[in-house]
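Q: Give me a model of this one.
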Amino acid sequence: MKSKCPNVVSIAGVDPSGGAGILADIKTISAQRAYACGVVTALTAQNTVGVTAVFPIPVDMVAKQIDTLFEDVAIDSVKIGMLFDSELIKTVAEGLEKWNPHYIVLDPVMVAKSGDPLLQQEAIAALREYLLPISTVITPNLPEAQILLGWKGEIDSDEKMEEACRLLWKLKGSHGYVFLKGGHRENTKTAEDFLFDGKKFTKFSSKRIATKNTHGTGCALSSAIAALLPQTKTVKTAMKKAKKFMDKAIEGSDDLEVGHGHGPIKHFYKYWK
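A: Okay, the predicted model is just below:
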């Protein structure tokens, strides 16, 4: 008997360049040998240089996508990306609470790699209230963590990262996991990430790779985690595998020639020789 391939859905926006958003999520999920589904929350006019327009999908259509998909497909894991506004956040939270998937990975997307905003300012409170509490894992980077916590000072040391993890864990209802990404810390030879389960910290170190092709790294990491959680015995193991995938995908990114700005990672580095 063949082993079941996990079904994973990305709830996110569309980046036409394919480097971030739902298109990148589908590539990542597929690269982890899981079956990728998608619920579109927004259309963007975007490339490797910047975002020129955002068109949110009407909330009733997003709700219909979720219900129609879950009615038919046994979804093992969910990745949440760009949601843009408060109403959309509430709609997605209500849909997921209704269907109660086993794993939910939240990437609190707020700003594109180009610096363009992807989440309305007033939607941050809704993100805290509705999505953090139902998520298995949240994967903020340092600027996103600062915004979620209302933390004005820089998170520029291991000690401050650990403190941010503790506060984020409490903010999400003192359950699940916080995976805080430290790639934005300057003047460090390695990128340090921290996984916190409410009691213990696990530190992950990655070498810094000299490339400008880092568009969609947050999307890919959270999608890899969502795809690997149903296939691994522990969250820690899923994180290790996801980090290994990211390191290799970034290393291979210079093999691609996509756009003039921040190019994408090489999602299929294993298969494209």
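Q: can we go C-alpha only for contacts and neighbour counts from here?
A: Fine.
Q: In the chain, what residue spans correspond to strands?
A: Ranges of strands in the chain, per DSSP state E, are 7-14, 35-46, 51-56, 77-80, 103-106, 137-138, 177-180, 190-196, 201-207.
Q: what's the distance between the closest residue to Gly176 other than its chain neighbours and Lys248?
A: Setting aside the residues directly before and after it, Gly176 is nearest to Thr136 in space (C-alpha to C-alpha, 6 or more residues apart in numbering), at 4.9 Å. The spacing between Thr136 and Lys248, counted by C-alpha to C-alpha, to the nearest Å, is 25 Å.
Q: OK, contacts around Ser157?
A: By C-alpha atoms under 8 Å, 6 or more residues apart in numbering, Ser157 lies in contact with nothing.
Q: one step back: ok, Thr136 and Lys248, which is more surrounded?
A: Thr136 (20 against 16; other C-alpha atoms under 10 Å).
Q: closest to Phe268 out of the strands of the chain?
A: strand 35-46 (14.6 Å; C-alpha to C-alpha).
Q: Who are the packing partners of the closest one?
A: With contacts taken as 3 or more C-alpha pairs under 8 Å, 6 or more residues apart in numbering; DSSP states H and E, strand 35-46 sits against strand 7-14, helix 21-31, strand 51-56, helix 59-72.
Q: Okay, buried residues for that strand please.
A: Buried positions in strand 35-46, judged by neighbour count with 16 or more other C-alpha atoms under 10 Å: 35-44, 46.
Q: okay, the angle between it and strand 51-56?
A: Going by axes from the mean of the first three to the mean of the last three C-alpha atoms, to 10 degrees, strand 35-46 is angled at 120 degrees with respect to strand 51-56.
Q: Let's see this one next, to set against the first:
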Amino acid sequence: MTSLTSPLGRVLIIAGSDSGGGAGVQADLKTVMALGGYGATAITAVTVQNTLGVTGVHPIPVDIVQAQARAVLSDIGADAIKTGMLGDVAMVEAVAALLDEAAPIPAVIDPVMIAKGGASLLASDAVDAVRSLMVPRAALLTPNAPEAHALTGLVVESLDDQRRAGTALLQLGARAVLMKGGHVAGDRVIDLLLTPTGETVFETDRQDTRHTHGTGCTLASACAVGLAQGLPLDAAVAHAWAYVQEAMASAPGLGQGHGPLDHGWTLRA
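A: As a prediction, the model looks like this:
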């Protein structure tokens, strides 16, 4: 299911749609394009949401999700795959099977569980499936603190906690883990990239902004396009991290709640 690498960097995005455009597939596509890649999609769910929260979720049938992905892979191909909202056990199982079919294309797994506004985007009984089926298939896993806690059972409230949880996720089979620190209290935000050979710290002052909707989706997609374009893992993550920081800083100020980022800032730079 692979073909010659495109200089653009082709990313297949398997995730849910966000009607507000700030997260999900919409944020993923904007990110991939802004960073010079080519994005294609297999949509797992249609959500009803805006900056104030999620008010409805319509799952797409599993066979249709699989058909979307196979249609893309058999024709356009992909240099990286990014997964986001999966929803339930059946979808997790189906996407894990797709990743096996697409091997050795690297997968960036964002274990989406809860929307920014607090709505659940993953059934409680699907956490075990994500742990056993998605984590071992991750070239890069990008959990925030609550997601890491759900997957490992470890409390994540400090940098040392991030390190312990990330190490546990490596032991579960992920080839690399980017432990995001946005949910960890403090004036500084620290993201920690862990691999079996070492760690890299990304640290910055916490931005005083309500415009954080879709930061996780955006970061994972930015990492995926970097890998798709042939960057080494640490360089892909560093580039993605810097992209998200500026996208937050230049957010357009839309909405009444958790506002979207400025995904297109690179096009004006």
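Q: Out of the helices and strands packed on strand 35-46 of structure 1, which gets nearest to Asp197 of structure 1?
A: Comparing those by C-alpha to C-alpha, strand 7-14 comes nearest, at 22.9 Å.
Q: so how much does that closest one differ from structure 2 once superposed?
A: On superposition with structure 2, the mean distance recorded for strand 7-14 of structure 1 (mean C-alpha distance after the TM-score superposition for structure 1) is 0.7 Å.
Q: Report the angle between that strand and strand 35-46.
A: Using the same axes, to 10 degrees: strand 7-14 of structure 1 against strand 35-46 is 0 degrees.
Q: Where in structure 2 does strand 7-14 of structure 1 fall?
A: Taking TM-score structural alignment as the measure, structure 2 aligns residues 10-17 with strand 7-14 of structure 1.
Q: Make a markdown table from the strands of structure 1 and add distance to Ile147 of structure 1 to it.
A: Formatted as a markdown table, the strands of structure 1 follow (distance: least, C-alpha to C-alpha, whole Å):
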| stretch | distance to Ile147 of structure 1 |
| --- | --- |
| strand 7-14 | 20 |
| strand 35-46 | 22 |
| strand 51-56 | 21 |
| strand 77-80 | 18 |
| strand 103-106 | 15 |
| strand 137-138 | 14 |
| strand 177-180 | 13 |
| strand 190-196 | 18 |
| strand 201-207 | 22 |
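Q: Which of those strands sits closest to Asp25 of structure 1?
A: strand 7-14 (6.5 Å).
Q: roughly how far is the closest one from the heart of the chain?
A: Chain-centre distance of strand 7-14 of structure 1: 10 Å, with C-alpha atoms, centre = their mean, to the nearest Å.
Q: now do stretch 45-56 of structure 1
A: For stretch 45-56 of structure 1, the distance to the chain centre is 18 Å (C-alpha atoms, centre = their mean).
Q: now swap in stretch 176-189 of structure 1 and tell me
A: 14 Å.
Q: From the opening residue of that stretch to its closing one, how far?
A: Span of stretch 176-189 of structure 1 from end to end, C-alpha to C-alpha: 30 Å.
Q: now do stretch 182-189 of structure 2
A: Terminal-residue distance, stretch 182-189 of structure 2 (C-alpha to C-alpha): 6 Å.
Q: ok so, going back, how about the residue nearest to Gly176 of structure 1, what's its partner in structure 2?
A: Superposed on structure 2 with TM-score structural alignment, Thr136 of structure 1 falls opposite Ala139.
Q: Tell me which of the strands of structure 1 sits nearest to Ile124 of structure 1.
A: strand 103-106 (13.4 Å).
Q: now for the closest one, which elements pack on it?
A: So strand 103-106 of structure 1, by 3+ C-alpha pairs under 8 Å, 6+ apart, packs with strand 77-80, strand 137-138, helix 217-228.
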